[in-house]
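>>> structure here, sequence nowhere to be found:
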């Protein structure tokens, strides 16, 4: 069983449009409504892979009730934490050329009692979990050290923990030594406070995160592929993608693929790449099923192409101290 923790879930609406023109009326060709949030997406991908998952998340108001209903319809066991504020609603606009524009709401502010109930629920539902995946931004009211507390408690109970967050929350959590962290290129650049221009730059940054406390680093480099760095070495994985339809949740699908394949080593990296490549070819934040995967299109090597230029070099918005 894989337990996911999403402190700031959402109700996601995705609209596919031919092109987005600022200041004009834009007519959508399709509309989707999905339960959202990074951990929620991981649970959806785990369930799509035929594995049991439990999603712990604070839910409030009509949007929260709809999120729970949508997850239940997908066969996902929900462990809701009732909160007074309404669950946020996010909007994604997917253009025909693959460009995605997202509008993410801030979400409710959790009270001290709600925060404690969230931690208690994670502890209670984590018994027997193979992995605990803590994912996404922290809602208002939670301190940057909140994920670090979850990591410490998880390790005390003998559970392995995967973390997908950014900024101060990531750096605080690294001190608690999570088993796996999964930054994207932007988050990786922000964490080390320097630009990433080549795959080699990303490799050095991942090694730096390991030196700071991460057991392993699974780094998503967008269209260029993914890196895995752990005690046994480093691997680079990539896959051919015919057409990008939406990259919403692709990184979350990758993390799910990594965890359902054991959460370590090149085989798990290959699963992560296959899941991510399949996800970007599906509409909205639809998570891939085994039938959507194309393992033959995946290439994993220990010969990391350190000189390869990234398709989109990354400049950190601001160094995190």
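Everything's here; your move. Being a predicted model, the structure only gives us computed values, none of them experimental.

>>> okay, CA-based contacts and neighbour counts for the rest of this
Noted.

>>> what secondary structure does residue 86 sit in?
Residue 86 falls in the coil class when you classify it by DSSP: H, G, I helix; E, B strand; the rest coil.

>>> ditto for the one 4 residues further on
Classification of residue 90 into helix, strand or coil gives strand, according to three-state DSSP.

>>> and residue 274, by the same measure?
Applying three-state DSSP: residue 274 is helix.

>>> what of residue 200?
helix.

>>> not counting its neighbours along the chain, what's nearest it?
Of all residues not flanking residue 200 in the chain, residue 306 sits nearest, at 3.8 Å (CA to CA, 6 or more residues apart in numbering).

>>> next: residue 256.
Leaving aside its sequence neighbours, residue 256 sits nearest to residue 42 (CA to CA, 6+ apart; 5.2 Å).

>>> same question, residue 164
Excluding the flanking residues, the one nearest residue 164 by CA to CA, 6+ apart is residue 135, at 4.6 Å.

>>> next up, the contacts around the one you found.
Residue 135 makes contact with 4-7, 37-39, 163-165, according to CA atoms under 8 Å, 6 or more residues apart in numbering.

>>> go on, residue 31?
Applying CA under 8 Å, 6+ apart to residue 31 gives the contacts 13-16.

>>> likewise residue 253?
So residue 253 contacts 41-42, 45, 272, 275-276, 279, 287-288 (CA under 8 Å, 6+ apart).

>>> I'd like those residues as TSV, with distance to residue 190 and neighbour count appended.
Formatted as TSV, those follow (distance: CA to CA, whole Å; neighbours: other CA atoms under 10 Å):
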residue	distance to residue 190	neighbour count
41	23	30
42	23	33
45	27	29
272	23	31
275	25	30
276	22	32
279	25	30
287	27	30
288	29	26
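
>>> included below, for side-by-side comparison, is a second structure:
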């Protein structure tokens, strides 16, 4: 069992249209509604690939109830922690050429008691000794920037591996506190974390080692169209494939993380699976997640210890 926590979930509505014209009336060709939030996406992907996963999330209002219903329809068991505020709705506009515009609502403000209840719900699951815990996504209003530090402490108390996918100050605080089994930034988030541009493979490796030096075990960096890199103390791997035309990039990083968690074997093969999952996700509409039949491992190349002088855009 892999437990995920999405502290600021959403009901995701995606509209497909030929071209978005700002300031004009736009008409969509198709509409999709999915349960949203990074941790929820990870659980959806895992369950779709036969890996047991349970989603912990705060819910409030009609959209919160609809979110739980949708998770049930997708076969994802959930622990819904009731909150007074309404669960947010996010909107994604997907143009036919692949350009994606996402508008995320702020979500409800949690009270200190609601934050504690959310962490208590996670701890109850940790007591069952799951295979891993994933904390993912933005923090809701009312949750302190040390929220993921507290979550990492709970995981350590029960000796459960902890993977974190967030950004900004909450990510920085959690990394500085150490003890993270896996950190999953994209290249822009990693650049923000270390305070400098990342242009080459060597730049990404050096930045990742700063994360490791803080007492964390592995860094999985999404590079968008240029694949992904895995950096641990023992080595570096890059994986990627031929160019593809994306239908929607929303949730691709979540699928990448799910693929890595679902895979077994050596580091390079786990990275191959992660990238195959991410590539499959961008070929699907809205926030739809890939199924086993969507995965093409053969299209993904893995390189151990890639040339640090290579520019990322050349990968």
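Thanks, I have it. No experiment lies behind these values; they were computed from the predicted model shown.

>>> secondary structure and neighbour count added to the contacts of residue 135 of structure 1, as JSON lines?
Output for these, formatted as JSON lines (DSSP: H, G, I helix; E, B strand; the rest coil; neighbours: other CA atoms under 10 Å):
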{"residue": "4", "secondary structure": "strand", "neighbour count": "32"}
{"residue": "5", "secondary structure": "strand", "neighbour count": "30"}
{"residue": "6", "secondary structure": "coil", "neighbour count": "26"}
{"residue": "7", "secondary structure": "coil", "neighbour count": "29"}
{"residue": "37", "secondary structure": "coil", "neighbour count": "24"}
{"residue": "38", "secondary structure": "helix", "neighbour count": "30"}
{"residue": "39", "secondary structure": "helix", "neighbour count": "31"}
{"residue": "163", "secondary structure": "strand", "neighbour count": "28"}
{"residue": "164", "secondary structure": "strand", "neighbour count": "23"}
{"residue": "165", "secondary structure": "coil", "neighbour count": "22"}
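
>>> for the most centrally placed residue in structure 2, give its distance to residue 141 of structure 2.
Closest to where the C-alpha atoms of structure 2 average out (CA atoms, centre = their mean) is residue 254, at 3.3 Å. For residue 254 of structure 2, the distance to residue 141 of structure 2 (CA to CA, to the nearest Å) stands at 22 Å.

>>> the residue nearest to residue 200 of structure 1 contacts residue 197, doesn't it?
No - the pair residue 306 of structure 1 / residue 197 is not scored as a contact, 10.2 Å apart, by CA atoms under 8 Å.

>>> let me see the contact set for residue 147 of structure 2.
Residue 147 of structure 2 makes contact with 139, 170 under the criterion CA under 8 Å, 6+ apart.

>>> aligned partner of it in structure 1?
Residue 147 of structure 2 maps onto residue 146 in structure 1 when the alignment is built from TM-score structural alignment.

>>> burial count for residue 233 of structure 1?
Neighbour count of residue 233 of structure 1, defined by other CA atoms under 10 Å: 12.

>>> who's in contact with it?
By CA under 8 Å, 6+ apart, the neighbours of residue 233 of structure 1 are residue 302.

>>> please pull up the equivalent of it in structure 2.
In structure 2, residue 233 of structure 1 lands on residue 235 (TM-score structural alignment).

>>> give me the three-state assignment for residue 12 of structure 2.
Three-state call for residue 12 of structure 2 (three-state DSSP): strand.

>>> what's the burial count for it?
23.

>>> with residue 88 of structure 2 as the reference, measure out to it.
9 Å.

>>> what of residue 72 of structure 2?
19 Å.

>>> comparing the two, which residue is more hemmed in?
In this view residue 72 of structure 2 and residue 88 are compared by other CA under 10 Å, and residue 88 has more residues nearby, 21 against 13.

>>> quick one: residue 121 of structure 1 is in a helix?
Yes - counting by three-state DSSP, residue 121 of structure 1 is located in a helix.

>>> for stretch 81-91 of structure 2, buried residues please.
Judged by neighbour count using 16 or more other CA atoms under 10 Å, the buried positions of stretch 81-91 of structure 2 are 81-83, 85-91.

>>> can you tell me the SS state at residue 220 of structure 2?
strand.

>>> counterpart of it in structure 1?
Match for residue 220 of structure 2 (TM-score structural alignment): residue 218.

>>> can you count the residues close to its match?
28.

>>> go on, the one 10 residues further on?
The criterion is other CA under 10 Å. On that basis, residue 228 of structure 1 has 26 neighbouring residues.

>>> now swap in the one 4 residues further on and tell me
Close neighbours of residue 232 of structure 1, defined as other CA under 10 Å, add up to 10.

>>> quick check: it vs residue 113 of structure 1, distance?
Distance, residue 232 of structure 1 to residue 113 of structure 1, by CA to CA: 42 Å.

>>> which parts of structure 2 are strands?
Secondary structure of structure 2 by DSSP state E: the strands cover 2-5, 10-17, 30-36, 53-59, 78-82, 88-95, 100-103, 132-136, 162-165, 182-183, 218-222, 228-232, 235-240, 301-304.

>>> from residue 240 of structure 2, how far out is the aligned partner of residue 193 of structure 1 in structure 2?
Residue correspondence to structure 2 (TM-score structural alignment): residue 193 of structure 1 is matched to residue 195. Per CA to CA, residue 195 of structure 2 is found 26 Å from residue 240 of structure 2.

>>> those two - which one has more neighbours?
Per other CA under 10 Å, whichever of residue 195 of structure 2 and residue 240 has more neighbours is residue 240, with 24 against 10.

>>> and the more buried one, what does it touch?
The contact partners of residue 240 of structure 2, taken as CA under 8 Å, 6+ apart, are 226-228, 272, 275, 300-302, 315.

>>> run a quick neighbour tally on residue 296 of structure 1.
Residues lying near residue 296 of structure 1 (other CA under 10 Å) number 9.

>>> what do we get in structure 2 for it?
Superposed on structure 2 with TM-score structural alignment, residue 296 of structure 1 falls opposite residue 298.

>>> end to end, how far does stretch 19-37 of structure 2 reach?
Chord length of stretch 19-37 of structure 2, first to last residue, is 26 Å (CA to CA).

>>> got it, and stretch 254-273 of structure 2?
End-to-end distance for stretch 254-273 of structure 2, by CA to CA: 13 Å.

>>> buried ones in that stretch, by neighbour count?
Across stretch 254-273 of structure 2, burial judged by 16+ other CA under 10 Å covers 254-263, 267-273.

>>> in helices, which of those fall?
In helices, defined here by DSSP state H, the members of the buried residues of stretch 254-273 of structure 2 are 254-262, 267-273.
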